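Asks: take a look and give me a structure for this.
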Amino acid sequence: MTDVWDPPTVLRAAADWSWVPPDAECLTTDVTLTRWPAWAHGRVVLTGLSSQRAPGDVLRGAVEQARAWRSDTLGVWVSASSAPDLTGELLARGARLEDTVDVLARTLDEPPHDSAERVVVRRVTDVDGLRDADHVETVVWDQQPMDDERLAENARALLAEHSAEARVVAYLDDAPVASAGLTLAPAPYPGLGTVARLWGAGTLPDRRGRGAYRAVLVERLRIAYAAGATLALVKGRVSTSARILRKAGFERYGEERYYRLTL
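Replies: This next block holds a predicted model:
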């Protein structure tokens, strides 16, 4: 990485980023509580930990709101920059560690030179392309498929003139097998340009190991570079995608952990 994107700045960019599904309900104070919509399992997730309150106070308030939303669980993302660190409080309450992701990044000083010739990758430019992406995501992420109304709404937002989002789909034998997205966001400090947040990459289980994940990664890096982004940022699962990303030139800067607390 360059001196401009030093480790603390990369971690700041990662801390500024948490996924919020469309149609979710958010409550933001010194932390952020999000109630996901029914199609995304209706989870309640605590993120954006930047509070001066004691860990017990933060978690108590989040639990009360989750119960008010009639949720029987609370998810919490914790990182090295989280304040306060809720790990001890969560474990004392019996929370279970469910996921760990590496914070990975690479600068975009030049266009990617990686080859992705084994599969065909297309950027989503219409409802049909979005339907192909949704087909993959329904299987990979175990979520409800979009109906025609949601497809049309999402396509309008994605293809709007000033949209900061892009989606890509990988095909083998003309069938969609992998999908992924990216969002362009401001850097955490002035003068650093734009961050390309890479998210949602997944491959159908019976099509893994054939280069589709790598292909959608390369295509998103090309899109990000063409859009003028200076950093590509991704949170990759330690057990799966993190290894592929390291081979593609990404460096590890830390990790984030997801705990699930039963209420």
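
Asks: going by C-alpha atoms from here, please, whenever you check contacts or count neighbours.
Replies: OK.

Asks: how about the strands in the stretch 101-250 of the chain?
Replies: 120-123, 165-172, 175-186, 194-203, 231-237 (DSSP state E, counting those that start in this stretch).

Asks: of all those, which lies closest to residue 11?
Replies: strand 231-237 (9.8 Å; Cα to Cα).

Asks: which secondary structure elements does the closest one sit against?
Replies: strand 96-107, strand 194-203, helix 241-247 (3 or more Cα pairs under 8 Å, 6 or more residues apart in numbering; DSSP states H and E).

Asks: could you list every residue that touches the residue most central in space within the chain?
Replies: Nearest to the geometric centre of the chain sits residue 199, at 4.0 Å (Cα atoms, centre = their mean). For residue 199, the contact set (Cα atoms under 8 Å, 6 or more residues apart in numbering) comprises 180, 181, 182, 234, 235.

Asks: wait, which of the residues you listed is closest to residue 82?
Replies: Ranked by distance to residue 82 (Cα to Cα), the contacts of residue 199 are led by residue 235 at 15.8 Å.

Asks: nearest spatial neighbour of that closest one, chain-adjacent residues omitted?
Replies: Of all residues not flanking residue 235 in the chain, residue 103 sits nearest, at 4.8 Å (Cα to Cα, 6 or more residues apart in numbering).

Asks: here is the second sequence; please produce its structure so I can put it next to the first one:
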Amino acid sequence: MNLDAVRELFDTEMRRNAGERLGPDFGHVVRHTGGAQGWNAVLWSDLTEDTADAAVAEQVRHFTALGLDFEWKHYSHDRPEDLPQRLLAAGFVPEGPEAVMVGEAAGLATDPVLPDGVRLLEVTDKTGIDLMVRAHELAFGEDSSRLGHQILARLTEAPDTLSVIVAMVGDEPVSAARAEFDPGTQFATLWGGGTAPEWRGKGIYRALVAHRARTATARGYRYVQSDAVLDTSRPILQRLGFAQLSITTPYNYSPTQGS
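Replies: This is a model prediction of the structure:
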């Protein structure tokens, strides 16, 4: 892959064209307002040292007026270079950085190889979403009910844009992952993939990647993209053939914390 060309394509299709686009009066910002149960975020910006502070303040005003928490999804190639420091000064709280990994879907679309006793279940209804939520809670140790509401709504309203898969051992979910398919783009995005501690290191994550890559290829997507934890999932994705485009860090803002 030509990483510079793929990075530019990713920025155009998955960031600049993926939300409400605000003009120069707002510092060239793209944001998504999903409401109390949805995702609220700044996806992309084209800022300078002269426009950054005003643009940050405007997004804080917008989401605070709606009473919504939101994230500014920052990428290491974004400008200005000191944007992270400006976000911190405005009251944002960063999460851990993740690598933006991209691979060519056709080259990753192999047969999933699962350990004995593990099967993959395609999710099509609320019962399946409940299994997905349980798997995420086992893997990450945090409440995933809000994510469950979001995914169920998307599965109900736009099922063709989503594929959710749960790895099962008997009746117990041990891992879950999803692929999202944005119409008009060349990228399928991979999410989740966390595995219950006792089932890690057995190839389930790799099998979930292969399954989703096959689905993406069948739907005509050229690339698959995933945000990977630097020290855990990034090495696995690199061994599978993914390359790193950037580093992304969510900077979170809550009206409560900013008051």
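
Asks: so which of the contacts of residue 199 of the first structure persist in the second structure?
Replies: Checking those against the second structure (both residues aligned by TM-score structural alignment, their matches' Cα atoms under 8 Å), the contacts still present are 180, 181, 182, 234, 235.

Asks: any idea how far residue 53 of the first structure is from the second one?
Replies: Counting by Cα to Cα, to the nearest Å, the gap between residue 181 of the first structure and residue 53 of the first structure amounts to 35 Å.

Asks: those two: which is more packed in?
Replies: Counted by other Cα atoms under 10 Å, residue 181 of the first structure and residue 53 do not tie: residue 181 has more neighbours, with 22 against 12.

Asks: let's have the helices and strands packed on strand 231-237 of the first structure in CSV, adding distance to residue 154 of the first structure.
Replies: Putting those into CSV (distance: least, Cα to Cα, whole Å) gives the following:
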stretch, distance to residue 154 of the first structure
strand 96-107, 27
strand 194-203, 15
helix 241-247, 26
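
Asks: looking at those, which is buried most?
Replies: strand 194-203 (a mean of 23; mean count of other Cα atoms under 10 Å).

Asks: residue contacts, the aligned residue in the second structure for residue 256 of the first structure?
Replies: Taking TM-score structural alignment, the alignment pairs residue 256 of the first structure with residue 248 from the second structure. Going by Cα under 8 Å, 6+ apart, residue 248 of the second structure touches 73, 74, 75, 76, 97, 98, 99, 100, 227.

Asks: swap in residue 86 of the first structure?
Replies: With the criterion set at Cα under 8 Å, 6+ apart, residue 86 of the first structure makes contact with 55, 56, 59, 78.

Asks: and the strands of the stretch 101-250 of the first structure: which comes nearest residue 92 of the first structure?
Replies: Of these, nearest to residue 92 of the first structure by Cα to Cα is strand 231-237, at 25.1 Å.

Asks: how big is the offset of the closest one relative to the second structure?
Replies: Compared with the second structure after the fit, strand 231-237 of the first structure shows a mean deviation of 1.3 Å (mean Cα distance after the TM-score superposition for the first structure).

Asks: distance of residue 44 of the first structure from residue 31 of the first structure?
Replies: For residue 44 of the first structure, the distance to residue 31 of the first structure - Cα to Cα - is 13 Å.

Asks: on that earlier part again, in strands, which of the contacts of residue 86 of the first structure fall?
Replies: Judged by DSSP state E, strands contain the following of the contacts of residue 86 of the first structure: residue 78.

Asks: which one of the contacts of residue 86 of the first structure has the most neighbours?
Replies: Of all the contacts of residue 86 of the first structure, residue 78 has the most neighbours under the rule other Cα under 10 Å, reaching 23 neighbours.

Asks: before we move on, the earlier item: map the residue nearest to the centre of the first structure onto the second structure.
Replies: Residue 199 of the first structure maps onto residue 191 in the second structure, by TM-score structural alignment.

Asks: surely residue 119 of the second structure meets residue 167?
Replies: Yes: counting by Cα atoms under 8 Å, residue 167 is a contact partner of residue 119 of the second structure at 5.7 Å.

Asks: so for those two, which sits in the more crowded spot?
Replies: residue 167 (26 against 15).

Asks: when you align them, which residue in the first structure goes with that one?
Replies: Using TM-score structural alignment, residue 167 of the second structure pairs with residue 170 in the first structure.
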